[in-house]
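Undergrad: With the input below, show me the fold.
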Amino acid sequence: MPTAALDIIDRYFTCEFTTLGRGGAPQTWPVSPRLLTDGRFLVATSIGLPQKAFNIRRDPRVSMLFSEPAGSGVATPGAVLIQGDAVADDAVVTSFTDPDFAALMRTVAARQPAGAIWHSQVGRRVFWSYYMRILMHVTPRRALYWPDRDFTSAPNELDLAEVRRVD
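TA: Predicted coordinates:
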């Protein structure tokens, strides 16, 4: 995978996460995913807003479009589209002892420094429900890359084996 494409995945603050609703219509939310070392992506949703998990359990096909470079510091902004299959965990995670969840929360905290209170000891006590999350893992099946975000041009297809990397 070109370094620029991995840079987009690592540094864009959010992506547009799309699932399929009950009737098959796409439903899209901004999320802050984390690329795991095994090549899967981790996304979490609050137990108060579980629609993403419900949709995934009904139809695992999802997409993640990394298209908005604002605040990322990426020198040459492009876009990456990941299409894949997701699994929504049955368990609700509430503890930082889960290494994937802890890594995701570090990613979110780094991307949203204004929300530091949420991640402090006080924040975790007062806003405890914020940390009641359903984890969703996305296994990529296809990855497309637009080096200049020109969606009228044909994208480059990326080699999924190159997504795997060690933090």
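Undergrad: only C-alpha atoms for contact and neighbour calcs from this point on.
TA: Fine.
Undergrad: hmm, who's touching stretch 120-129?
TA: Residues from elsewhere that reach stretch 120-129 (CA atoms under 8 Å, 6 or more residues apart in numbering): 117-118, 130-131.
Undergrad: Show me what the longest helix seen in the chain is packed up against.
TA: Scanning the chain for the helix with the most residues, using DSSP state H, yields helix 99-111. Helix 99-111 makes packing contacts with strand 34-35, strand 41-46 when contacts are defined by 3 or more CA pairs under 8 Å, 6 or more residues apart in numbering; DSSP states H and E.
Undergrad: For this structure, identify the residue most remote from the centre.
TA: Val122 (26.3 Å; CA atoms, centre = their mean).
Undergrad: Pretty sure it sits in a strand.
TA: No - using DSSP: H, G, I helix; E, B strand; the rest coil, the assignment for Val122 is helix, not a strand.
Undergrad: hang on, the earlier thing: with neighbour count, distance to Pro140 and secondary structure added, can I get the contacts of stretch 120-129 in JSON lines?
TA: Output for the contacts of stretch 120-129, formatted as JSON lines (neighbours: other CA atoms under 10 Å; distance: CA to CA, whole Å; DSSP: H, G, I helix; E, B strand; the rest coil):
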{"residue": "Ile117", "neighbour count": "14", "distance to Pro140": "33", "secondary structure": "helix"}
{"residue": "Trp118", "neighbour count": "18", "distance to Pro140": "30", "secondary structure": "helix"}
{"residue": "Tyr130", "neighbour count": "16", "distance to Pro140": "27", "secondary structure": "helix"}
{"residue": "Tyr131", "neighbour count": "21", "distance to Pro140": "26", "secondary structure": "helix"}
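Undergrad: for comparison, sequence B:
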Amino acid sequence: MLIDSRVSEVLSKVRVVELATIGKDSSPQVRPMSAIWVPGKGHIVLTTPLAFPQKVFNIRRDGRVSLFYSDLTGSGLDGKTAVLVQGTADAPQIAAGSAELEDFWSATFSRNPEYATQFASPGYRATMDWYYWRLPIYVTPERVHVFDATPVGGVLEPPPPSAVPMAEQIRDAIERYPTAVLTAFDDQGHPYSVRAEVSADLRVRPLQPFDGKPGRASLLWHRHSLGAGGDTSSMLTLQVIGSFDGERFTAERVPGALPDERGAGGGEYDWVARAKQQSAAYLAKRGLAEPVVDWDALAGYTTP
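TA: I've put the predicted structure just below:
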């Protein structure tokens, strides 16, 4: 489809988008992601590490997705326009190295030149190679919705409590964030997301035109901030799966933690070790070779 210049600018500059896929239980699953718009190829590229493949599994079952460009933090845009892209995603049965994802890495690291220092470290290369073994996702836009932007962000400090009941996590999120991302399904079964205000009794008021129907739904609260080098270095997030009757959300469960969340028990080193083991297990189960990471090429993408 034809993407006009206004929408293309949003797709090109927004740092973090909300990707909605369809879970095995037919609920929308929504996560903050980096997404790269490649106008010359007419698609949007996303990736996820082999250690955390759930989004890819969802897409391989059902390719209907949406990408919501609602948080313009660090984009340099005027903050007035949000964009929802609905389309079909393809997640090929490959494990990609750096060369296979040149479009993604070159755009990602040109925004974040400070990563060049990390790439030069032998310790980083040995410890974090698994992070650059990626499962690619290619989204072909089919419908585009342009909205007025709404309040985003929220309080990063103090961090929310961990290992507390879902009701307490939700209460913290409602107090911490001005809006949440509400996602349900439209008449064609595509995920449809808008920003919404959520009250303490889980009444939900969409702030943008909402074509989602009553039924399976999710609420996502998240916030990212920019580090000294412009990277999205700090993030908080909470997703809750449930149902929406057109007025009130019924919470059912909190899905598993995001890849960049350390979780309860064990520190960052334990998390890295587990992720590396999970990546190796993914390759072994499918008879795939370890992807090749060209560190010098990655460092080159950080050069203006």
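Undergrad: TM-score them against each other, please.
TA: TM-score for the superposed pair, counting by TM-score structural alignment, normalised by the length of structure 1: 0.80. Supporting figures: 150 aligned residues with a CA RMSD of 2.1 Å.
Undergrad: returning to what we had before: can you list the residues that contact the longest helix of structure 1?
TA: With CA under 8 Å, 6+ apart as the test, helix 99-111 of structure 1 has contacts from 13, 32-34, 36, 42-43, 93, 95-96, 115-116, 119, 135.
Undergrad: tilt between it and strand 41-46?
TA: 80 degrees (axes from the mean of the first three to the mean of the last three CA atoms, to 10 degrees).
Undergrad: ok, back up a step: how close does the residue farthest from the centre of structure 1 get to Trp128 of structure 1?
TA: Distance of Val122 of structure 1 to Trp128 of structure 1, computed by CA to CA, to the nearest Å: 10 Å.
Undergrad: all strands in structure 1, in order from the N-terminus.
TA: 15-20, 26-31, 34-35, 41-46, 61-66, 79-88, 133-146, 156-157 (DSSP state E).
Undergrad: Okay, the residue most central in space within structure 1 and Thr107 of structure 1: tell me how far apart.
TA: Geometric centre of structure 1, nearest residue: Pro33, 2.1 Å, by CA atoms, centre = their mean. According to CA to CA, Pro33 of structure 1 and Thr107 of structure 1 sit 8 Å apart.
Undergrad: Kindly report the same for Tyr130 of structure 1.
TA: Counting by CA to CA - Tyr130 of structure 1 and Thr107 of structure 1 are separated by 15 Å.
Undergrad: same thing with Ile9 of structure 1?
TA: 12 Å.
Undergrad: Between these two, tell me which one has more neighbours.
TA: Set side by side, Ile9 of structure 1 and Thr107 show more neighbours around Ile9, with 25 against 18, by other CA atoms under 10 Å.
Undergrad: For Glu16 of structure 1, list the residues it contacts.
TA: Glu16 of structure 1 sits next to 28-31, 63-67 when contact means CA under 8 Å, 6+ apart.
Undergrad: What's the match for it in structure 2?
TA: Aligning on TM-score structural alignment places Glu16 of structure 1 opposite Glu18 in structure 2.
Undergrad: and the closest residue to its match other than its chain neighbours, what is it in contact with?
TA: What sits nearest to Glu18 of structure 2 in space, not counting adjacent residues and going by CA to CA, 6 or more residues apart in numbering, is Pro32, at 4.6 Å. Pro32 of structure 2 is in contact with 16-19, 222, counting by CA under 8 Å, 6+ apart.
Undergrad: Can you add distance to Gln54 of structure 2 and give those residues back as JSON lines?
TA: JSON lines is the format used below for those (distance: CA to CA, whole Å):
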{"residue": "Val16", "distance to Gln54 of structure 2": "19"}
{"residue": "Val17", "distance to Gln54 of structure 2": "17"}
{"residue": "Glu18", "distance to Gln54 of structure 2": "15"}
{"residue": "Leu19", "distance to Gln54 of structure 2": "12"}
{"residue": "His222", "distance to Gln54 of structure 2": "19"}
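Undergrad: ok, those residues in structure 1, which still hold?
TA: Shared contacts between this structure and structure 1 among the contacts of Pro32 of structure 2 (both residues aligned by TM-score structural alignment, their matches' CA atoms under 8 Å) comprise 16-19.
Undergrad: what about the closest residue to Arg142 of structure 1 other than its chain neighbours, how many neighbours?
TA: Ranked by CA to CA, 6+ apart and with sequence neighbours excluded, the top spatial neighbour of Arg142 of structure 1 is Gln83, at 5.1 Å. A count of nearby residues for Gln83 of structure 1, using other CA under 10 Å, gives 20.
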